[in-house]
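1. make a model of this:
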Amino acid sequence: MIQSLEKKCAILVKSKTYSFVVFVCCLLYIALALPNLEIYSIFKNIIIFGSIPYIYLLSKEGNKDILYLFIGCFTIQTLSWINSLYAIPNAATPYPDMKLLASLFLFFPMSFFIRKNNNKRIVLFSTFLISFLITVLVHDYNYNSLSAALNGVRVDFGLHNAQYTSMMAAVAAMVSSLLFFLIKGQKYESIIRVILGISFAFWMFILMASQSRQIWLSLTIVLLSLPVLSIKKIGRKNVLGLYLILLSLGFLITKTETFNDRMLDTKNSGDLVVAKRIIAGDWQSIPMTSFGIRFNSWQEAYSWIKENPILGTTKAGVKELILESKAFQSNPRTSGFGHLHNYYIETLVSFGIVGMIFLICFYFTIFKNAFSREKEPSYIFVFSFLILWLLINNFESYNSKYYGLYIFNLVLSCYYLPPEVGSKKGKKRQ
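-> Down below sits the predicted model:
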């Protein structure tokens, strides 16, 4: 009976029709999840259930690193929940919530049906760009948001808040650049490249219009790393020239009205005062500005982490931390907050050192796989995305938020290569 089940699973895994149908569901998920249309969950579930035959075979053969990580995420969350029953009995949930870490793994079932196929990457990334564009245009139709953006108003185009809009725009600009090179040799290459050039310019405009300083800073670091990443392709002599171009573009951006208005807002909002007090070591009187909220939440988290350093106290601990904070509860603006604006600190509060070790192992395993068999420009894109993602999660918990998980799983699904299963070679290893 077991052999019969394995045979049926192997037939499904090798079926081109089955793979095509689930891949179409991947496209529909990417298209519908960004505007948050409820029907997207149907396709998400089809992807997950559609991967069960593959996961079953993977449990019997092949490299099981990803499965060990998946089991580890459930184990850690269970142990943290048990610890929360003793550490914060009044705030602990009645059962463990597995969603926080498990949500990081959606790329895995999606990757079964993409398998680093270049054409499928192009289609999936193009679907993302079109879906994002339609989302922006629909919001503009209802609220004239593009006109507002042209007039210097900070807009989010309905994506939770402007930080997420900036993050999406930055990734969309990077994807447009990637596709510019990936379509080499494709039919109508010249026309498509013109469209992608316009796409890149549009997303850079959205990035500026949504005015998120954390994304600007992180993307600047990514751009400054590009000449070094491209040194083999462009040669050492051209690195200096590329840096001069980037610095010139940066100088021009600093002269734009949007940039200067945002910097003036930084000064007027008190964030400059916050920076000066942090440097001076005056950490007890940090005002609740945009940056001040972040710094105060990190300070509050420090004492909480010391009390439960090994296993943490689950996501409930993060909410309880805010509720017990006099600094946050005394301010109407922050009293309802439920996160710490830093994914790594939230991980330490929720799952302790064990959770952080898991996260490091997760990143190392997944991105090591993503880099495998990749050449430029994909190698540079993956590396740039990794740098961007590691940086921006210091200022916002993108890895635990809807739109952050959407982008993370989109990119990783295109670059993670799952182990082969259902082959004769795999059966010999049993």
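2. going forward, measure contacts between C-alpha atoms and count neighbours the same way
-> OK.
3. from the chain's centroid, how far away is the helix or strand encompassing residue 304?
-> Using DSSP states H and E, residue 304 falls within helix 290-307. Here helix 290-307 is found 23 Å from its chain centre; the criterion is Cα atoms, centre = their mean, to the nearest Å.
4. stretch 174-194 now?
-> With Cα atoms, centre = their mean, you get 24 Å for stretch 174-194.
5. please generate a structure for the following sequence too, so the two can be compared:
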Amino acid sequence: MIKTLVKPVPSQLSSFLSDHKVYARTYALLVALYGFSFLPFLRVAQISESLLVLLFLGLLALGNRHSPIRQVLVRDPVFRIMLLFTVFLAGARAWYALSLPVDLEPNTRDMRYYLKPFMVIILATGLALQPINRAWQLLLIGWAGLLVYLGLNFDAHEWQRALAGRRVDFGIHNAQHTGLFFGSSLLALICFAPRFLMRARSPVGFALLALPLLASITLAFEGTLAAQTRAVWLGLVASIVILVILLASQVRKRHWNPKVLLGSAVGLVIVLTAIFVALHSLKTVEHRVNASEINLEDFLAPPSEHGNPKTSSGVRLYSWRVALGWISERPLAGWGAGTVDDKIDQSNFFDRWFKGFGHLHNSYFETLYAHGLIGTGLLCALIVWIGIATWRCFRTGNMPLDVFVFAFSYFGFWLVINMFESYIIYSTGQYMNALIVGFIYTFYLSSRVTEKAHEH
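-> So this is what the prediction gives:
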């Protein structure tokens, strides 16, 4: 009698997963919560992330095997590469237990950080279950979360310092991570501004849309300047160069009106220049750039116990030179995540000040040190594939031009800034990567699901 009234848990989950509308709405709600709450309500974001992982795994394990989304996911290169990387981590963990010195033990929590790229396909799956025109809502939700965070943590004195050209971080870990948030937001706002303004149906509507857009760009611009992170500035320069090259290449192919494009470009330059001058940012940039003293001898010369670089650039170059020696000792599988802190602490090449950092300020060196050439190669394959998928999606007409331009501009930005900070091991970098790359990959994943559905 009881068996007929109470369904087994797997059966209940299967019923939930088979109800496409309920499942898709639940998934979308959790994606929105994750995107919005990371900064203002971190605990909510963490719970949402865990539930998203469970929904994703439930779809793979208990979902309808004939559903287009499941068939696409199990064959998706991002999923398969990350699955291989998970297997590598499990095998490497056993190898570390056998081969590492007893005073070095990889941290399981730190190893999990390198699995965070899974969130790219997890978020993309949630968005692919929705109409594709809703994908942009994720970026708006993320921006709204940043605004709410700034409102809840408003500090008039800190904003006065920012406007006066002082370096601030608004409480987002540190200034380098603040620069990541505002720099990424600025790039997205610039790339998608035309799409946003084209929604206007009248001059009044245009003004109503242009004002909040201009305010958002101004805020993102000032936040990027206030963080005074040179790597972010360099990343934005690289992304703008990529943006201009991609747009110029498309002008010839699409035969757009050069006057319209030129006018848009000039207008954008005027707006950004006006903001730049109004905020007295020239002195800020000049001061920050002049503070950078790069001495390549710190990188090229063999490490010395007497070496003690004082500038942030010198510290980075010197630590990378030391890290090269560590990497060469275990080039294939590395030393394991979470051990670099101990290696730095045990080293005679660093003073107490640097030993307090506990990381290498470079995602590439960080990954090579932790997982060697094998693990780094798998993560590089992931990046290359996402680039290929983006290109293919655009060429087949399944990705709008502005998304395509934003995608490769952001890739350039991301690759540059990770040369100077280990964003890959921080939740801020993991969140931003999942949010933006998940948005980008949605267009490829959605197109594959549509193709698979038509086959049926």
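6. what residue of the second structure matches up with residue 229 of the first structure?
-> Using TM-score structural alignment, the partner of residue 229 of the first structure in the second structure is residue 246.
7. near its match, how many other residues are there?
-> The burial count assigned to residue 246 of the second structure is 17, neighbours taken as other Cα atoms under 10 Å.
8. for it, give its distance to residue 115 of the second structure.
-> The spacing between residue 246 of the second structure and residue 115 of the second structure, counted by Cα to Cα, to the nearest Å, is 31 Å.
9. the helix holding residue 304 of the first structure: what's the following helix or strand?
-> helix 314-324.
10. how about that following helix, aligned to which bit of the second structure?
-> Taking TM-score structural alignment as the measure, the second structure aligns residues 336-346 with helix 314-324 of the first structure.
11. which residues in the stretch 251-400 of the second structure form helices?
-> Along the stretch 251-400 of the second structure, the stretches classed as helices by DSSP state H, counting those that start in this stretch are 258-278, 281-290, 297-300, 312-329, 340-346, 352-355, 363-395.
12. distance between the last one and the chain's centre?
-> By that I understand helix 363-395 of the second structure. Offset of helix 363-395 of the second structure from its chain centre (Cα atoms, centre = their mean): 13 Å.
13. okay, angle between that helix and helix 312-329 too, please.
-> 90 degrees (axes from the mean of the first three to the mean of the last three Cα atoms, to 10 degrees).
14. buried sites along helix 363-395 of the second structure?
-> 363-379, 381-382, 386-387, 389-391, 393-394 (16 or more other Cα atoms under 10 Å).
15. and if you look at the fifth one?
-> Judged by neighbour count (16+ other Cα under 10 Å), helix 340-346 of the second structure contains these buried residues: 340-345.
16. OK, contacts around residue 165 of the second structure?
-> By Cα atoms under 8 Å, 6 or more residues apart in numbering, residue 165 of the second structure lies in contact with 226, 280-281, 283-284.
17. turn those residues into a markdown table, columns for neighbour count and distance to residue 450 of the second structure.
-> Formatted as a markdown table, those follow (neighbours: other Cα atoms under 10 Å; distance: Cα to Cα, whole Å):
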| residue | neighbour count | distance to residue 450 of the second structure |
| --- | --- | --- |
| 226 | 28 | 44 |
| 280 | 14 | 50 |
| 281 | 19 | 48 |
| 283 | 12 | 52 |
| 284 | 19 | 49 |
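18. how much space separates the nearest residue to residue 262 of the first structure once chain neighbours are set aside from residue 405 of the first structure?
-> Nearest non-adjacent residue to residue 262 of the first structure, counting by Cα to Cα, 6 or more residues apart in numbering: residue 211, 6.9 Å away. According to Cα to Cα, residue 211 of the first structure and residue 405 of the first structure sit 21 Å apart.
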